[in-house]
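**Q** Just a sequence and a predicted model for now, questions to come.
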Amino acid sequence: MGLTSKVVLAVVAAAAVALFAATVWLWPRLARRSAAAVTGRVGLLLATQLTLFASVGLAANNAFLFYGSWADLFGQEQDLGVVTDHTDGEPGPRSMTRIGTQRPDVPGGAVPAAGGRIDKVVISGRRSGIESPAYVYLPPEYFRSGRAGRTFPAVVVLTGYPGTAENLLKGLRYPQTAHERVKAGKAQPMILVMLRPTVAPPRDTECVDIPKGPQTETFFAKDLPEAIAQSYRVGKQARNWGIIGNSTGGYCALKIGLHHPDRYAASAGLSAYYKAAEDPTTGDLFHGNQALRKRADLLWTLENRPPSGGSFLVTTSRQGEGNRDSTMKFIGKVKKPAAVSSIVLDSGGHNFTTWRREIPPALEWLSGRLKAE
């Protein structure tokens, strides 16, 4: 059974209740000072506390989807196969392969022309050498006969660290929200490419090209758009592409958009920070290269590099978020021809509840800045 299964949670919670009851019932018998009695008391208390903590942990994980599977929880790598495509008699790596589909959790989801479709894919970076699983949401309009020749805008959607792509489907409900915004006439149909920024797990690469390490920025700025455009009806110009993320994913979205306005016209960071983290989860990102470290500092880039194009959306709250001051600094440093917008909530913490309040207007903002061809 999966980590997020309600059955697993129910079994562990029932075990905690049963052990608590057993402790109360058996305590008088274990009140003696013999070694067996002491061992029994310690064992019951330890087992009860372990199951209680496990119950709370599973409930919290089910609510916020920190980990999507047992393998993700324990940091086990899941090796992906290498797909080889043969074109014009010359072998070469394929940029993307679809490994499954699922229906969106929307009305009419069983019929693609009514509810759209979610493809589970593996994206293989030609330049970066990185392979990463992802989910691609195709809106209902993609399957309607009257729009067979139309290309659609695409939005790359990133989780935080160490989140999973499933968080974007279950916890943050991106496909459902996009579907609702289109139905309400507040957004245009867009393709969503959903994945986590941790493309070299378990390492947090902060979406930078690490010297002699994972070339994560290259993967998101070049490989991913190329692979998706080759496989789906997506425009190939910057005006056709946006990127959004929360927390670490928000930093990545703003960073990629700031450094690659020729690839992404609009970038949104929900509860983002503005300087690459450097801690045990990241390892040595820059290998002493101060120029790379400064480049990964978005405030430094805005202050010291010539203004670039693109539009940016940042979010924070007056109470509950720790990024308010840095967000205000980011807003103040954006200069033309770039443009910046913001969402500032009265209160809201660094969590899914806050991001679910920001995603609908953020998708509307992206929709207004991207073009279909």
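**A** It's in.
**Q** contacts and neighbour counts: CA atoms only from here.
**A** Noted.
**Q** gap between the two ends of stretch 69-79?
**A** Terminal residues of stretch 69-79 are spaced 15 Å apart (Cα to Cα, to the nearest Å).
**Q** for comparison:
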Amino acid sequence: MGLTSDKVLWAAVSAAVLLFVGTVLLWPRLARRGLWAVCGRVGLLLAVQLALFAAAGLAANRSFGFYASWDDLFGREKDQGVVVDHAAGGGAGGARLEVVGSERLAGAPGARAAGGTVEEVRVVGRTSRIASPAYVYLPPEYHRPEYRTHRFRAAVVLTGYPGTARALVDKLHYPRTARDLAARGRMEPMILVMLRPTVAPPRDTECVDVPDGPRTETFFARDLPEAVGAHYRVTGGRGAWGVVGNSTGGYCALKLALHHPEVFGAGAGLSAYYEAPVDATTGDLFHGDVERQNHANLWWYLRHGPAADTSLLVSSSESGETNYRDTLRFIERVKDTRRTRVSSIILESGGHNFNTWRREIPPTLEWMSGRLAAR
């Protein structure tokens, strides 16, 4: 049974309930002196606590999509990391995108037509040699005969760390939100390419080209648009793509838009931070390369890097988010560049969680559609 399955969750909840009831029933028999009685009480209390902790953890994981499988949880996931595939450079365009599954999305409320398609894909990068799973949302217009020659705007959508790409579909509702906004005429129909920034699990590479390691930034800025553009009808040209993410994905989105404005005309960071951390999950990202480290620091890059002709959106809340003051300071720093444009969503309250991001995603997609269509 999978980590996120209903059976596992209900088994944990049932075990917690049974252990609690058993503790209540057995406590009188163990309420006497003696080593075995004391050990029995301690054992029952520990068992109940562990069962409650497991049930709460499984429920939280289902809600927030931290880990996709048992191997992911215990750091044993290896089949979706960096691959060396020399044949990948031999095909048309060099990059590969393979569709491995597809599902139809229901239509918008009150609409008779279908609401588009969500395809599960696997992308292999020509330059980075990174292979990553993803989900691609195709709006309903994509399949209509009158749009058969039309090319659609596209946006990369990133989770936080560790995150699961499926959570972008099921928990954050990106396809459904894009479908509803387009049906109401609030945004242009747009292709969404949804994946997590952890392309070399379980390592958190912070969308950095790690020396002698995963070339994550190259994958997102070069290989992914190339592979998607070769497979789907995506608009080309300077700044035709958007990128949006939450938490770690938000940092990556802002960095990709600043570093690669020729690709990303708009980047939105929801609850983002502005400097790559170096900790146990990331390992040594820079190997002593000060220039690489500076470029990954958005504060430094805004002041010393080339001014980027792109649009940025940042979000935070006055109560509940730790990045509030940094976000206000980041807005002022961007305004000083006089070329990069910046917008913001500041809530009165909202934590670092899916509920907050679901409140911010509709205006974010509407903002992004307007910025890309205007270019």
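**A** Cool, got the structure. Because the structure is predicted, anything quoted here is derived from the model rather than measured.
**Q** the helices in the stretch 251-375 of the second structure, which residues?
**A** 290-296, 298-304, 324-335, 354-373 (DSSP state H, counting those that start in this stretch).
**Q** Can I get these in CSV including mean neighbour count?
**A** Shown next, in CSV, are these (neighbours: other Cα atoms under 10 Å):
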stretch, mean neighbour count
helix 290-296, 16
helix 298-304, 17
helix 324-335, 16
helix 354-373, 19
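**Q** can you redo these as JSON lines with distance to T310 of the second structure?
**A** Formatted as JSON lines, these follow (distance: least, Cα to Cα, whole Å):
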{"stretch": "helix 290-296", "distance to T310 of the second structure": "17"}
{"stretch": "helix 298-304", "distance to T310 of the second structure": "12"}
{"stretch": "helix 324-335", "distance to T310 of the second structure": "11"}
{"stretch": "helix 354-373", "distance to T310 of the second structure": "9"}
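**Q** right, and those - which one's nearest R151 of the second structure?
**A** Across the helices of the stretch 251-375 of the second structure, R151 of the second structure has its closest neighbour in helix 354-373 (12.2 Å, Cα to Cα).
**Q** between the helices of the stretch 251-375 of the second structure, which gets nearest to P140 of the second structure?
**A** P140 of the second structure lies closest to helix 354-373 among the helices of the stretch 251-375 of the second structure, at 16.4 Å (Cα to Cα).
**Q** quick one: that closest one to the first structure mean distance?
**A** Taking mean Cα distance after the TM-score superposition for the first structure, the mean distance separating helix 354-373 of the second structure from the aligned residues in the first structure is 0.8 Å.
**Q** just to revisit the earlier point, and of the helices of the stretch 251-375 of the second structure, who's closest to G237 of the second structure?
**A** Among those, helix 354-373 sits nearest to G237 of the second structure (Cα to Cα), with 11.0 Å.
**Q** picking up where we left off before, for L19 of the second structure, find the nearest of the helices of the stretch 251-375 of the second structure.
**A** helix 354-373 (31.4 Å).
**Q** circling back: so for T127 of the second structure, which of the helices of the stretch 251-375 of the second structure sits nearest?
**A** Nearest to T127 of the second structure, of all the helices of the stretch 251-375 of the second structure, is helix 290-296, at 18.8 Å by Cα to Cα.
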